[in-house]
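Asks: build the 3D model from these lines:
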Amino acid sequence: ICSSLTQKGAETSLQALSAGAVEIITKPTTGLKNFLLESAAELVAAIRAAANSNVRNLGKRSASPVPVAPAGKLTADAILPAATGHAMAQTTERIVAIGTSTGGTQALEAVLKALPRVCPGIVIVQHMPEKFTASFAERLNSICAIEVREARNNDRILPGLALIAPGGKHLIVTRSGAYYHAQVIDGPQVNRHRPSVDVLFRSVAKFAGKNATGIIMTGMGDDGARGLKEMLDAGAATVAQDEASCVVFGMPKEAIKLNAAQRIMPLEHIHQAILNG
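Replies: So this is what the prediction gives:
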């Protein structure tokens, strides 16, 4: 979907994603020429994802590999430094970080709906434009046992709560004493995305370490692959969605290539990794 109408029709756009659309790109009402010049790479990547994704039976079969974004993109170093060692074990409270992109709206729905009300706190990056994540969170909240909402600055990450990064902002996790908090921040795009999965995963590696589980799911490109490896190196449990259940086997594939995933799991089993670590 590439339309200025989608800015006012977030719910309609989410329905289109459920029906098989693979990407939402918001088009301005003015300055179309500049938009096309600035968004050429994003448009090409989205078209390639649509061509290679399995929209006939989303989440059931594999998709052909999608090329990762070209060199020259910023890494998570542009937002925060990497962890220099394992996080101090000042808390036993476990958190889960999830990153996903193309096909992720349906994948997240399947995972979160399977969770009971009592489960670890969850932080999520779903690649989605500004104005859409709030509607997406509201829809998930209406069908899930857990609470789901768009993250706000200084939100405490609590059991039974899933926080989704706002479109156009980065989401990071920090810790104050024994408590984890969400921080919603500005900054440049990382891996051509804002929010970026790599940014979230790096912050979790730095502040939660072995008290975290990282999960990378369906999506094109490689955002999150390096961050998942950083989480693994910091002592976290890590999971990648398997090829057979991905709409686009891009992000999980790149994480697997980096040996960042301890386990490779089908979509229908990922909720167990959230519950059991």
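Asks: CA atoms for contacts and neighbours, from now on please.
Replies: Noted.
Asks: what does stretch 121-129 rub up against?
Replies: The contact list for stretch 121-129 (CA atoms under 8 Å, 6 or more residues apart in numbering) reads 24-26, 94-102, 104-105, 157-165, 167-168, 171, 193-197, 200.
Asks: same thing but at 7 Å, please
Replies: 24, 95-101, 104, 157-165, 167-168, 195-197 (CA atoms under 7 Å, 6 or more residues apart in numbering).
Asks: tell me the helix or strand right after whichever strand or helix holds residue 98.
Replies: Using DSSP states H and E, residue 98 falls within strand 95-100. Using DSSP H and E, the next helix or strand after strand 95-100 towards the C-terminus is helix 104-113.
Asks: neighbours of the nearest residue to residue 218 once chain neighbours are set aside, how many?
Replies: Excluding its sequence neighbours, the residue lying closest to residue 218 (CA to CA, 6 or more residues apart in numbering) is residue 246, at 4.9 Å. As a burial measure, residue 246 scores 29 neighbours (other CA atoms under 10 Å).
Asks: just residue 200 next, same as before
Replies: Residue 200: 30 neighbours (other CA under 10 Å).
Asks: mind jotting down where the helices sit in the stretch 1-150 of the chain?
Replies: Using DSSP state H, counting those that start in this stretch, the helices of the stretch 1-150 of the chain run over residues 10-19, 32-38, 40-52, 104-113, 133-143.
Asks: quick one: those as CSV, columns for mean neighbour count too.
Replies: As requested, the helices of the stretch 1-150 of the chain are exported to CSV (neighbours: other CA atoms under 10 Å):
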stretch, mean neighbour count
helix 10-19, 17
helix 32-38, 11
helix 40-52, 17
helix 104-113, 20
helix 133-143, 18
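Asks: would a markdown table of those with distance to residue 228 be doable?
Replies: Putting those into a markdown table (distance: least, CA to CA, whole Å) gives the following:
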| stretch | distance to residue 228 |
| --- | --- |
| helix 10-19 | 26 |
| helix 32-38 | 29 |
| helix 40-52 | 22 |
| helix 104-113 | 17 |
| helix 133-143 | 23 |
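Asks: which element is residue 214 on?
Replies: strand 212-216.
Asks: that strand to strand 95-100, inter-axis angle?
Replies: 10 degrees (axes from the mean of the first three to the mean of the last three CA atoms, to 10 degrees).
Asks: who's in contact with strand 212-216?
Replies: So strand 212-216 is in contact with 94-100, 224, 228, 231, 236-241, 251-252, 277, going by CA under 7 Å, 6+ apart.
Asks: now the element after it, going C-ward?
Replies: In N-to-C order, the element after strand 212-216 by DSSP H and E is helix 225-233.
Asks: who touches the helix or strand just after that next one?
Replies: Of the helices and strands lying after helix 225-233 in sequence (DSSP H and E), the nearest is strand 237-241. Applying CA under 7 Å, 6+ apart, the contact partners of strand 237-241 are 212-218, 228, 232, 252, 261-267, 277.
Asks: hmm, try it at 8 Å
Replies: With CA under 8 Å, 6+ apart as the criterion, strand 237-241 contacts 210, 212-218, 228, 231-232, 252, 255-256, 260-267, 270, 273, 277.
Asks: can you select the buried ones among these for me in PyMOL?
Replies: To isolate the buried members of the contacts of strand 237-241 in PyMOL, using 16 or more other CA atoms under 10 Å:
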select buried, resi 210+212+213+214+215+216+217+218+228+231+232+252+255+256+260+261+264+265+266+267+270+273+277
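Asks: and this one, please, so the two structures can be compared:
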Amino acid sequence: MKKKVRVIVIDDSALMRNLLAEIINEAPDLECIASAPDPLIGREKIRELNPDVITLDIEMPKMDGLEFLERLMRLKPTPVIMISSLTEQGSEAALRALELGAVDIIAKPKLDIVRGIQGYADDIREKIRCAAGAKVKPMFSSNVTPNNSADVVLPKVSRPILKTEKLIIVGASTGGTEALKEFLMPMPPDAPAILIAQHMPEMFTKSFANRLNSLCSVTVKEAEHGERVLPGHAYIAPGHSHLLLGVSGANYVCHLSQGETVNRHRPSVDVLFRSVANLAGKNAIGVILTGMGKDGAAGMLEMKQAGAYNYAQDEASCVVFGMPKEAIALGGVHEVLPLKEISGRVLAYLTRHGGRNVRI
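Replies: Sure thing, here's the model as predicted:
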């Protein structure tokens, strides 16, 4: 019999501890082996029981969840899923948690907690399974939805509408917040426009974009419907909408859609990649980074068939080698590289193939 994934829940709310334990124990392959009302008690239970995954609240008595996470990742790296409210302050804290090494975020509902958390039950269980297989490194200071294809949002066209402007298109999921930072920071201010679909809860994406903007030479922002796609800018899909490449006259524009979920996601990487295959063809460079599942694999193959050149992050540097693995297996990838090498290779490719005056 396959070994169960053993989980410890750390949350100061007794209600949340009980709800999460019930959700975890309903799955035959998961087991909540303990819970704790604060990090100090949680620390003892972790030492005693050595769990596979920890769920961790942010605001707790005796020790802040972020402080505890930082200590944990320094002394005993363990896959952690953060629980956070969807407030602007909370989202900043959640993004800091991802920087410190948390695998993923679960958005704690502000109202009707019982119904809200139960509505996330399948997503919570899937994130725990994913976290159990994630590679964590020491740090040094929703409801079930069908696995639709991109067809439900955007039809595939047989011939791309080709322009001359180059574009960089990126998809990521679990572990992607740090991977995107590493990918974007080397990009020069005259880089081609970059469109990004990152699986992330609504309201986190704006704070995430703002944080990246403070670190990068390119301007990073949350995409807005109808805005022109400009060189030197990176556009991140909002957590509530698909991001598609569109055209208005002679210009590329961002198009947002709240159409059906694809591969259980909105935004979906497949939808973004399909729209780019339809409109940009050989003028696009595709990048697929760390993430759980298969979202982006079919769309990356469509981009390749339309003439795009595609890169995938290698297994050794991924937190979860799911999305890149599926894209590679489907035949949509030209090169598989360590994360730290992808930006340089993309820029080198653009220099060789008539991109803008990108300096390496």
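Asks: for the aligned residue in structure 2 for the residue nearest to residue 218 of structure 1, list the residues it contacts.
Replies: Matched across to structure 2, residue 246 of structure 1 falls on residue 318, judged by TM-score structural alignment. Each residue near residue 318 of structure 2 by CA under 8 Å, 6+ apart is listed here: 135, 175, 289, 290, 291, 339.
Asks: residues in contact with the fourth one?
Replies: It refers to residue 290 of structure 2. 172-176, 179, 313, 318-324.
Asks: for those, which ones persist in structure 1?
Replies: Using both residues aligned by TM-score structural alignment, their matches' CA atoms under 8 Å, structure 1 keeps these contacts from the contacts of residue 290 of structure 2: 172-176, 179, 313, 318-324.
Asks: and which of these is nearest residue 9 of structure 2?
Replies: Set against residue 9 of structure 2, the nearest of these by CA to CA is residue 174 (20.0 Å).
Asks: wait, that closest one sits on residue 105?
Replies: No. Using CA atoms under 8 Å, residue 174 of structure 2 makes no contact with residue 105, being 9.3 Å away.
Asks: who has more neighbours out of the two?
Replies: residue 174 (30 against 24).
Asks: distance of the corresponding residue of structure 1 for that one from residue 20 of structure 1?
Replies: Under the alignment (TM-score structural alignment), residue 174 of structure 2 pairs with residue 102 in structure 1. Here the criterion is CA to CA, to the nearest Å. By it, residue 102 of structure 1 lies 10 Å from residue 20 of structure 1.
Asks: next: residue 234 of structure 1.
Replies: 37 Å.
Asks: hang on, the earlier thing: quickly check the kept ones among the contacts of residue 290 of structure 2 for the two that are furthest apart.
Replies: 179 and 322 (14.3 Å).
Asks: distance of residue 220 of structure 1 from residue 184 of structure 1?
Replies: From residue 220 of structure 1 to residue 184 of structure 1 the distance is 24 Å (CA to CA).
Asks: please say which of the two ends up with more neighbours.
Replies: Neighbours per residue (other CA under 10 Å) separate residue 220 of structure 1 from residue 184, with residue 220 holding more: 29 against 19.
Asks: that one matches what in structure 2?
Replies: Residue 220 of structure 1 maps onto residue 292 in structure 2, by TM-score structural alignment.
Asks: surely its match is in contact with residue 326?
Replies: No. Residue 292 of structure 2 lies out of contact with residue 326 (CA under 8 Å); the separation is 9.8 Å.
Asks: compile the contacts of residue 318 of structure 2 into a markdown table and extend it with columns for distance to residue 144 of structure 2.
Replies: Listed next are the contacts of residue 318 of structure 2 as a markdown table, based on distance: CA to CA, whole Å:
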| residue | distance to residue 144 of structure 2 |
| --- | --- |
| 135 | 26 |
| 175 | 22 |
| 289 | 24 |
| 290 | 22 |
| 291 | 19 |
| 339 | 32 |
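Asks: before we move on, back to that, how much does the strand holding residue 214 of structure 1 stray from structure 2?
Replies: In the superposition against structure 2, strand 212-216 of structure 1 averages 0.7 Å from its aligned positions (mean CA distance after the TM-score superposition for structure 1).
Asks: from the chain's centroid, how far away is that strand?
Replies: How far strand 212-216 of structure 1 lies from its chain's middle: 10 Å, per CA atoms, centre = their mean, to the nearest Å.
Asks: relative to strand 237-241, how tilted is that strand?
Replies: Using the same axes, to 10 degrees: strand 212-216 of structure 1 against strand 237-241 is 20 degrees.
Asks: how much does strand 212-216 of structure 1 deviate in direction from helix 225-233?
Replies: Going by the same axes, to 10 degrees, strand 212-216 of structure 1 makes 150 degrees with helix 225-233.
Asks: what's the burial count for the alignment partner in structure 2 of residue 5 of structure 1?
Replies: Counting by TM-score structural alignment, residue 5 of structure 1 corresponds to residue 85 in structure 2. Around residue 85 of structure 2 there are 18 other residues, counting by other CA under 10 Å.
Asks: excluding its backbone neighbours, what's nearest residue 85 of structure 2?
Replies: Counting by CA to CA, 6+ apart, the residue nearest residue 85 of structure 2 is residue 108, at 4.6 Å.
Asks: residues contacting that neighbour?
Replies: Counted by CA under 8 Å, 6+ apart, residue 108 of structure 2 has contacts 83, 84, 85, 86, 116, 117.
Asks: could you redo the last one with a cut-off of 10 Å?
Replies: 16, 57, 82, 83, 84, 85, 86, 87, 90, 116, 117, 120 (CA atoms under 10 Å, 6 or more residues apart in numbering).
Asks: now those in CSV, with distance to residue 222 of structure 2?
Replies: What follows is the contacts of residue 108 of structure 2, written out as CSV (distance: CA to CA, whole Å):
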residue, distance to residue 222 of structure 2
16, 31
57, 26
82, 23
83, 23
84, 20
85, 20
86, 17
87, 17
90, 18
116, 26
117, 27
120, 25
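Asks: of those residues, which stay in contact in structure 1?
Replies: Comparing these with structure 1 on both residues aligned by TM-score structural alignment, their matches' CA atoms under 10 Å, the contacts found in both are 82, 83, 84, 85, 86, 87, 116, 117, 120.
Asks: neighbours of the second one, just the number please.
Replies: It refers to residue 83 of structure 2. 23.
Asks: distance of it relative to residue 74 of structure 2?
Replies: From residue 83 of structure 2 to residue 74 of structure 2 the distance is 20 Å (CA to CA).
Asks: would you map the strands across structure 2?
Replies: 5-10, 30-36, 53-57, 80-85, 104-108, 167-172, 193-198, 219-222, 233-236, 242-248, 251-257, 284-288, 309-313, 335-337 (DSSP state E).
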